[in-house]
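Peer 1: Compute the structure for the input listed below.
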Amino acid sequence: MRRWPFALPAAVAAVGLAATLAAGFLIGRAGEVRERLEFETRAEAASDALADRMDTYMAVLRAGAGLFAASEAVSLEEFRAFAERVEVQARYPGVQGVGFSIRIPPGGAAAITARMRAAGSEDFTIRPTPGAGHNHAIVYLEPMDDRNRAAIGFNMHSNSVRREAMDRARDTGLPALTGKVRLVQEIHPEKQAGFLVYEPVYEGGAVPGTVAERRTRLTGYVYAPFRAGDLLHAVLPPEEAEGLDYAIYDGEPQVENLLHASSSGPPRGALVSTRALEIAGRPWTIVYWTPHAWAGPGHYTAMGVVLAGLAITGLLAVATLYQGRARLAAEREVEARRVAAARQRLLLDELNHRVKNTLATVQSIAAQSLRHGADVNSVRKTFEARLIALSEAHNLLTRDNWRGASLADLARTELEPYGGGRRGAHVFERTGSLASAQHRRRARHGVPRTRHQCDQVRGAVERIGPRRPDVEP
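Peer 2: Model (predicted):
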């Protein structure tokens, strides 16, 4: 019972704390799952947007291949008109331009150079110089700005990364994406990683049925160069990609394969998701992450629940403690009242008993005084002395709450009417109840009940001295 006020609040605090932590964990976990789902949804939407945009660019390249299929020879003016009509940079932001790279047959470099200069490109030069094997040169590239002008005449097949994609497009008849390259258009200090997409063009327009025929009948490529940073800013503008950073890799997510990153990398504790994307036969890896360590609404909700739970648990524990203390105090008060009532009943019973005994003692004293008195005066004196001795005996017993009294003191008080002296007496140690019993028996019968008691009283009388002659025994 004494430990109850502390045990119950401790149990309430423990259960409340456990429930609060469990609720906070579950809510935080649910919030994290919800945030993770929203993050994954946004990452998937970004990947889909990039794939859709690349499909759109490749549709423009197929349209350009259709232009060459519909004409035996497409002039610079016709190609320029096509590019202006499709509004490449206005409708398809992120692409550097649309061009055509012609296949240079063995010994045909001089003829192509002469034809291009005659068409208006007076400084047209094929570079690097065509060597053995296949060679291709950029002859058209629109819009003709300072960046694209620097690419005219470039032999793209001389570069291994470009050559791999060109050969793949030639053999499959499908658009092909290159790996990470540095575009020849990068003539300004702010350089970016780049890549290109090739759409093969064959004699007769249709795609031949076999690889051998495709290699024989290839005339060139309609292609598009891309600056990776410009493309990603167009596909995922900052206002739409808020709360979502990313990095795009050509193949495996390694530093040397990085095409573009919106930030330096994911911070510690950020949500991270990786997507594999295939664009025109080339694998890309896109890593998305949150700009900051995860602390979404669910996180703050969980913290709020934990704090509120701790506060409520503390209040309940304190209230339970005070309630327990109040209950214990009430039980103690009830117990104290019960003890007091029992003590009062005991005292009343004892008082009733002692009143009866006292009346019986007074009756005995009166009878003894009348029996041995010679006249009224002697009876009165004897009766008064005995009453006073009885009163003094009661004073001795009540002095220690009836717990005990010295037998010598009691004997001296009782025998005072008989001896009157206050000389030394033996110290008789007896309980108050025995002394009181001795007095009541002596007062009632006139003599002690036992020889031992008589000897004790006689010893006390002898020490006190002779009795007073005016007091009747």
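
Peer 1: When you work out contacts or count neighbours from here on, use the C-alpha atoms and nothing else.
Peer 2: Fine.

Peer 1: which ones are touching Phe226?
Peer 2: Going by CA atoms under 8 Å, 6 or more residues apart in numbering, Phe226 touches 94-97, 194-196.

Peer 1: hang on, Gln192 in a strand?
Peer 2: No. Counting by DSSP: H, G, I helix; E, B strand; the rest coil, one finds Gln192 to be coil, located in no strand.

Peer 1: Can you get me a residue count around it?
Peer 2: 17 (other CA atoms under 10 Å).

Peer 1: do the one 4 residues further on as well
Peer 2: Counted with other CA under 10 Å, residues neighbouring Leu196 total 23.

Peer 1: Next: Gln453.
Peer 2: Per other CA under 10 Å, the neighbour tally for Gln453 reads 13.

Peer 1: Just put the contacts of Phe226 in JSON lines and tack on secondary structure and distance to His452.
Peer 2: Rendered in JSON lines, the data for those read as follows (DSSP: H, G, I helix; E, B strand; the rest coil; distance: CA to CA, whole Å):
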{"residue": "Gly94", "secondary structure": "coil", "distance to His452": "131"}
{"residue": "Val95", "secondary structure": "strand", "distance to His452": "134"}
{"residue": "Gln96", "secondary structure": "coil", "distance to His452": "136"}
{"residue": "Gly97", "secondary structure": "coil", "distance to His452": "139"}
{"residue": "Gly194", "secondary structure": "strand", "distance to His452": "130"}
{"residue": "Phe195", "secondary structure": "strand", "distance to His452": "131"}
{"residue": "Leu196", "secondary structure": "strand", "distance to His452": "134"}
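
Peer 1: run this one through as well so I can compare:
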Amino acid sequence: MLTASVVASALRGLMRRRHTWPVMVMAMGSLATAVAAAGSWRAMDLEGQDRFLQEVEQTHAAIQDRMETYVAVLRATAALFAASDDVTRTEFAAFATRLNLPERYPGIQGLGFSAHVSPDEVERLEADMQRQGLEGFRIWPAAPRSEIHSIVFLEPLDSRNKAATGFDMATDPVRRAAMELARDSGEPAASGKVRLVQEIGQHAQAGFLIYVPVYRGRDVPDTVEERRRLLLGHAYAPFRADDLLGKLLGGVQPSVALEIHDGDPAAGAVMHRSEGWSVDGGAQYRTERPLEVAGRHWTVAYAAGDGLDGTSGRELVWVVAAGGLLATGMVSAAAWAQARARVDAERASAAERLRAQELETINTVGTEVSAQLDLDQLVQSVTDGATRLAGAQIGAFFYNVVGERGEAYTLHALSGPGTAMFAGYPMPRKTALFTPTFRGETTVRSDDITQDPRYGRNAPHRGMPPGHPPVRSYLAVPVISRSGETLGGVILGHGEPGVFTARVERLVVGLAAQAAVAVDNARLFGTVQKQAEHRKLLINELNHRVKNTLAAVQSIARQTSRSCSTPAAFVQSFEGRLLALSNAHNLLTRGNWEGAPLVELAQAELAPYGRSRAVIDGPAVWLPPQDAVALGMAFHELATNAAKYGALSVPDGQVRLGWSIVDETGECRLRVRWEEVGGPPVTPPARRGFGSQLIGDGLANQLDGNVILDFPPTGARCVIDFPFVGNTTG
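Peer 2: Here you go, the predicted structure:
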């Protein structure tokens, strides 16, 4: 506290330098505002950089996953040729149509096959392709060479792809290098940047191709010499880079812009440049990531786009700066008025000292609140500032809450020298004295609260609890948000009467209004942080589920291709199994991937055969995602076998599917029973197909249970018994 002599000395100094003090206040306030704004700007910049890097990782992973998907499609195409000695153009077109390239694989220009022939086989190949419906087919360009890699199949056969039919890709050194790499390694290989022969329009795009080798025989030869000798051709796909990446990124306002280079950016081979890419490098955030595409090294340069800048939140910096400047201006104006008043009126030193302390408190609290986003520290700062500003012995900030006994108020912050003595007392309730404050109706100020007619009317204490320090002067100010919600109230007390003046009331009311804005901002900041964390969690979960699904589809394709002797059988089996997987995923998606009802899983697989052909019986059971997918695939395989060879292959046959929950030695288990009746006599199969392997081995391992599959003459039977970790309520 200042003494009278110190205050008098300061007054004489101010009289000599009445212009110095306001200038210093302005300078200090401006400096504090600049520091707060700079800190906020730096925090927002770091947050923007983190958000940019998160967007980069998500976009990069999306590109990588999509390219791996295309490679998987090419592997499946190569498997078609490896599984058949003679694939016709009609069969290949049917295979490509089944894939539904435009819908499932947007951005791919086509799916094709190039035949590897010697010069003396050219006439035979041209005649064969003409017999298959390609009128006027010829291999071009016409030039002497030792080997030829001619495009013979390319779907869909639109105008662009027709222009490429018959082209010998080995005549181009870039394409030839990629084909030779794929041939010698036995793995997919991407070409460098090329101009596709499909570019027949005015607006040409950069292109590239991915090749997967196909050898005579079913397996990849062991040595390079054998691979060169047994090469049949290449399954391949051409890509127009702009179409591919444009469809991959969705065509929406991106948060990042990107530029893709074939190899090192210094080489200047730009494959794709997205809209919004700044050639002059004016983006605030930039980074590069390597990308491997079928053995080819790409470099992806990323820059912050308009979508990221639009969510940067830097407007908060301007709010901080404007608030700081406003507070500095107010403090500076008050300081100027104070200096003039002191020089002109020479008011009492005690009053001047009190005014200076009030202004210092407002400036300190205003600076802290404007830059503070931690809710607990913010409320404590407001409570401390109000207590100092009013000269109260005790100050408290209470929140509005609704408990089991109705509306009440929770203590959030205490301030003042006597805080310890108040910590053990009960919270205030909805009484006549507190209601105006916590409903936001009005400020309550009393010189002696014990004389207020609303005081002492509520049981059990009829006033202050026993042992409560005496409070005479009382000031309660509601804290109301911009939306009109009453957040709580600031309550101040003093043991002496008449301490809180009208001026103190106005100051605390202004501080409460500033606190309400700051609390809203802190809540908003916390909400934004939680939403960002939740969004990141959802994206990671989606990425994980998509990868798991792709791995399951790849496994199904691989196992199906091994067990099918013809492409038609492969397509039929593969589509059926994918549909079973899709049915399970639909049920799981409807349940937010928390589980799926067993009865609906069974009905989905047996519905195509009619209700009278399938008897389904069992209690309500919800399966976890992994168990639901496994049982769905098993039901599909059993139903398919029954339709081909068992009870569902004759009009009077029937399938009985039931389940029960049993308790064995304290362990809860789910027992599923499949039984076929009324069908033709059954004999055990001579060999185990994919379905038998999936049920007999894969299902038991996946469910950590037991599977019994037998084939008595009366009809196939299957019992699946495994630990039950789901629930019976959903």
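
Peer 1: Looking at the contacts of Phe226 of structure 1, which one is closest to Thr129 of structure 1?
Peer 2: When these are ranked by distance to Thr129 of structure 1 (CA to CA), Leu196 comes first, at 21.4 Å.

Peer 1: Show me what that closest one lines up with in structure 2.
Peer 2: Using TM-score structural alignment as the criterion, Leu196 of structure 1 maps onto Leu209 of structure 2.

Peer 1: now that match: how far from Val73 of structure 2?
Peer 2: In this view, Leu209 of structure 2 and Val73 of structure 2 are 13 Å apart by CA to CA, to the nearest Å.

Peer 1: can you map out the helices along the stretch 501-650 of structure 2?
Peer 2: Secondary structure of the stretch 501-650 of structure 2 (DSSP state H, counting those that start in this stretch): helices at 502-563, 567-590, 598-606, 625-644.

Peer 1: what span of structure 1 lines up against the third one?
Peer 2: When helix 598-606 of structure 2 is aligned against structure 1 using TM-score structural alignment, it corresponds to no residues at all.

Peer 1: got the angle between that helix and helix 567-590?
Peer 2: Interaxial angle of helix 598-606 of structure 2 relative to helix 567-590 (axes from the mean of the first three to the mean of the last three CA atoms, to 10 degrees): 160 degrees.

Peer 1: re earlier: columns distance to Pro144 of structure 2 and mean neighbour count on top of the helices of the stretch 501-650 of structure 2, output as TSV?
Peer 2: Below are these laid out as TSV (distance: least, CA to CA, whole Å; neighbours: other CA atoms under 10 Å):
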stretch	distance to Pro144 of structure 2	mean neighbour count
helix 502-563	39	16
helix 567-590	36	18
helix 598-606	58	20
helix 625-644	54	20
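
Peer 1: Pipe those into JSON lines and attach distance to Glu346 of structure 2 per row.
Peer 2: Output for those, formatted as JSON lines (distance: least, CA to CA, whole Å):
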{"stretch": "helix 502-563", "distance to Glu346 of structure 2": "21"}
{"stretch": "helix 567-590", "distance to Glu346 of structure 2": "78"}
{"stretch": "helix 598-606", "distance to Glu346 of structure 2": "89"}
{"stretch": "helix 625-644", "distance to Glu346 of structure 2": "82"}
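
Peer 1: And Arg399 of structure 1, what's its match in structure 2?
Peer 2: Per TM-score structural alignment, there is no equivalent position to Arg399 of structure 1 in structure 2.

Peer 1: and if you look at Val95 of structure 1?
Peer 2: Per TM-score structural alignment, Val95 of structure 1 is aligned with Ile108.

Peer 1: Count the neighbours of that match for me.
Peer 2: Count around Ile108 of structure 2 with other CA under 10 Å applied: 19.

Peer 1: wait, doesn't it sit right on Ala241?
Peer 2: No. Look at Ile108 of structure 2 against Ala241 with CA atoms under 8 Å: they stay out of range, at 9.2 Å.

Peer 1: Mind telling me what element the residue nearest to Phe113 of structure 2 when sequence neighbours are not counted is part of?
Peer 2: Excluding the flanking residues, the one nearest Phe113 of structure 2 by CA to CA, 6 or more residues apart in numbering is Ala235, at 4.5 Å. In the assignment (DSSP states H and E), Ala235 of structure 2 maps to strand 231-240.

Peer 1: Tell me the mean distance between that strand and structure 1 once they are aligned.
Peer 2: In the superposition against structure 1, strand 231-240 of structure 2 averages 0.6 Å from its aligned positions (mean CA distance after the TM-score superposition for structure 1).

Peer 1: And the most centrally placed residue in structure 2, how close does it get to Ala61 of structure 2?
Peer 2: Nearest residue to the geometric centre of structure 2 (CA atoms, centre = their mean): Ile539, 2.4 Å. Using CA to CA, Ile539 of structure 2 is found at 11 Å from Ala61 of structure 2.

Peer 1: can you tell me what part of structure 1 stretch 125-140 of structure 2 aligns to?
Peer 2: Using TM-score structural alignment, stretch 125-140 of structure 2 corresponds to residues 112-127 of structure 1.

Peer 1: typo on my end, it should be stretch 227-239 of structure 2
Peer 2: Against structure 1, stretch 227-239 of structure 2 falls on residues 214-226 (TM-score structural alignment).

Peer 1: Centre of the chain to that stretch, how far?
Peer 2: From the chain centre to the centre of stretch 214-226 of structure 1 is a distance of 59 Å (CA atoms, centre = their mean, to the nearest Å).

Peer 1: Okay, buried residues for that stretch please.
Peer 2: Going by neighbour count (16 or more other CA atoms under 10 Å), the buried part of stretch 214-226 of structure 1 is 214-215, 217-226.

Peer 1: cool, and stretch 389-409 of structure 1?
Peer 2: Neighbour-count burial for stretch 389-409 of structure 1 flags 389-390, 392-394, 396-397, 404-409 (criterion: 16+ other CA under 10 Å).
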